[in-house]
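>>> coords below, sequence missing:
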């Protein structure tokens, strides 16, 4: 009997090491990792620069708490904020924590309590982030939710306009709903959100936990839209596997998060910041981002060439790609794993591809070949 709670539907594979885009089980079998730990391993497994950053910092300082000044946090904040409409950063440990901070800041700054979120969204599993999430399966069994979230259909302009009143503090969205099916915000919907936020003095919160840090081929996914967020939240790819989250906010919000307003024991600790700074320096390089865009185009072209358009729809942006299928994809996930390819679902009928941003075209070719083999296998 396991000593662990059974709250994960774990796969039977026991992975023991990784290098680049490959991971290996205890028998030495290689797998192409097109999950990246669910959009986390930005630069692949055991990237030398990250390993060195962690080793060097581990020999100097692990933890001092946020009672003391941190020039390293200041440097990372400046790297994340550069060329954005934002000017302040708060560091924490995860995406859910970053979203909790965003929710608290929006309510405190506006003195209003309603936050509009969207069906099929995912913002985390803490009580506030769970209440914000637009998927009932996440909420089952936990009793009444916080009732100050107003969840409406995604990309529905009429529903959005009808949901706005004087109690609305913020509109909170993912530009691409990763967990909810790789659903992308439409240009018209993004424009309406921006228009309403400006006209009604409503804050715009963009959850970039999965889409940020180069995943869509730009530093942040909101750059693909007209949105000018007041707050964005980050995690996953920011740490490359080391736990760190961040909330970035505009200058007008600074006074609302003064001393004692919010905090964390481990957030922005020296180890996490050293790793994140290394990742940001690599990923935010313009040449690197262009390479992500190029590999995205290549992956999408290969998928469209290999998979019949009448059976499959290709979704997403950058290296957050969905394949929408006619039927449930659970069996495909298992078949791919057996063949040495790790992929993940995004809802019942969407396969999500999340390779490291360092994936090569050769590895893309291998993955598409394996995927095509298991997706086009004749039914018995």
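Arrived safely. Predicted model only: the values in this text are computed from it and were never measured. Residues are numbered from 1 along each chain as shown.

>>> hey, let's count contacts and neighbours off CA atoms from now on
Will do.

>>> Helices of the stretch 1-150 of the chain, residue ranges please.
Remark: helices assigned in the stretch 1-150 of the chain by DSSP state H, counting those that start in this stretch are 36-39, 48-58, 71-81, 95-110, 127-132, 136-139.

>>> want to throw those into a markdown table with mean neighbour count?
Output for the helices of the stretch 1-150 of the chain, formatted as a markdown table (neighbours: other Cα atoms under 10 Å):
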| stretch | mean neighbour count |
| --- | --- |
| helix 36-39 | 24 |
| helix 48-58 | 16 |
| helix 71-81 | 16 |
| helix 95-110 | 23 |
| helix 127-132 | 23 |
| helix 136-139 | 12 |
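
>>> wait, which of those is closest to residue 199?
Evaluated over those, closeness to residue 199 peaks at helix 95-110, with 14.6 Å, by Cα to Cα.

>>> this is the other structure I want to compare:
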């Protein structure tokens, strides 16, 4: 299993003095509860209509009047945050274990982020991509250098940094990054077909345009990204979607050869499905995809928008895997600028070489402010002490969560899904995840659902143990109440 492979690699690193031995000893030295908490059975943040003050009702009514009703949001209004906490207009405090859906890597109102934001906004807020500015190249260099040093995109860990080997394109979001990656892969496919057949890339016979994706995937909501986001709830209202998309079964190695053919230009997959339920792509499956893409000339895209940039305790979720499992392209976004909109497509040079002036673009993507913030955030979260903290806290959170299926076997599926600070608990009743999210919120903890049967935990990367204990204590109380309902 891919998840086991991550553990094996971490343990090997630990034997050489790396972080994982500190992880294990840190968890072992911190005793775990012997019984589930029942301290949070009472509702402290009620959401019933009678408890909503009139000023809040007025704000909610204004939202109903003027905003497109595409979000189902609880009846309170957030005003500010600090660290792992946010407050609403009633001055109620919430522990944010969502982190803006895996976005706020450094938490809320981080002083370093605020300083960069103020300083750069006073210099150059926006230039468009008609001109150079200093921050986009600096951030791109940092991403490539870290990938070479820590492993990914075909490099083994410890590779000496080099100015060649990969390129970046900056966008405004993860969805845009995936759109860009698919668009680039289409052009690569046409170029490779033309080279193979000795014809022009726009020859009418050029059919290398199919895209392969997988069940339970989530790659975004725009038409191209939506076409590879396999969820009928999201797709059906907007059909017909883009043609030429084939859907495979996640982790089914047997179907890879028939799924990926000479007509395939791109295969897009999440190494860890986030929205789909916190599921790992296993190592054998990814190795088979890599091999088949090499055989057919297809571009292998890893969507690491939610699982990348140290959320697993590694730079990339695939950094712990052998290079024969690595992709040609990685898309990223969520934590890169701690909440300021930015996304990026990282690609090998042999992919980037087909893109020339005018073949892709964006007005706002890669702005001076976004890239300055991205450089600041990535510089901090990539520090060894910070990464060690992610590993230790992730191990502790996983250890705490692992007790719940043992205590509540009739309610929860066995085990904990995920690694690092992207974790999930599976429920036997598909109605329970949504109910638990509401129950936890009414007790001051914000968590998310994932897929059809799970609750997801993607807190800020600098979350502390006290916050972990509070979150899990609330969860234990809520799961216990679910079991007796």
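Cool, got the structure. Computed from a prediction, not measured in an experiment: that's the story for all the values here.

>>> TM-score for the pair, please.
Once superposed, the chains reach a TM-score of 0.97 (TM-score structural alignment, normalised by the length of structure 1), with 380 aligned residues with a Cα RMSD of 1.3 Å.

>>> Turn the helices of the stretch 1-150 of structure 1 into a markdown table, columns for distance to residue 10 of structure 1.
Below are the helices of the stretch 1-150 of structure 1 laid out as a markdown table (distance: least, Cα to Cα, whole Å):
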| stretch | distance to residue 10 of structure 1 |
| --- | --- |
| helix 36-39 | 13 |
| helix 48-58 | 27 |
| helix 71-81 | 34 |
| helix 95-110 | 21 |
| helix 127-132 | 21 |
| helix 136-139 | 17 |
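
>>> The aligned partner of residue 121 of structure 2 in structure 1 and residue 274 of structure 1: what is the separation?
With TM-score structural alignment defining the correspondence, residue 121 of structure 2 maps onto residue 58 in structure 1. Going from residue 58 of structure 1 to residue 274 of structure 1 by Cα to Cα, to the nearest Å gives 10 Å.

>>> which SS state does the residue nearest the centre of structure 2 fall under?
Per Cα atoms, centre = their mean, the C-alpha nearest to the average position across structure 2 is that of residue 306, at 0.1 Å. Following DSSP: H, G, I helix; E, B strand; the rest coil, residue 306 of structure 2 is assigned to coil.

>>> what do we get in structure 1 for it?
Aligned counterpart of residue 306 of structure 2 in structure 1: residue 210 (TM-score structural alignment).

>>> Next: residue 282 of structure 2.
Checking TM-score structural alignment: residue 282 of structure 2 goes with residue 186.

>>> Quick check, its match in contact with residue 155.
Yes. Taking contacts as Cα atoms under 8 Å, residue 186 of structure 1 lies within contact range of residue 155: 6.3 Å.

>>> Now do residue 262 of structure 2: how many residues are near it, please.
By other Cα atoms under 10 Å, 18 other residues sit near residue 262 of structure 2.

>>> which one is it nearest to, not counting chain neighbours?
residue 296 (5.0 Å; Cα to Cα, 6 or more residues apart in numbering).

>>> Could you list the residues in contact with the host helix or strand of residue 60 of structure 2?
In the assignment (DSSP states H and E), residue 60 of structure 2 maps to helix 54-66. Residues outside helix 54-66 of structure 2 that contact it (Cα atoms under 8 Å, 6 or more residues apart in numbering): 75, 76, 77, 89.

>>> What is the equivalent residue in structure 1 for the first one?
For residue 75 of structure 2, the aligned position in structure 1 is occupied by residue 12, per TM-score structural alignment.

>>> Please report the distance of that match from residue 39 of structure 1.
Remark: distance between residue 12 of structure 1 and residue 39 of structure 1 (Cα to Cα) = 21 Å.
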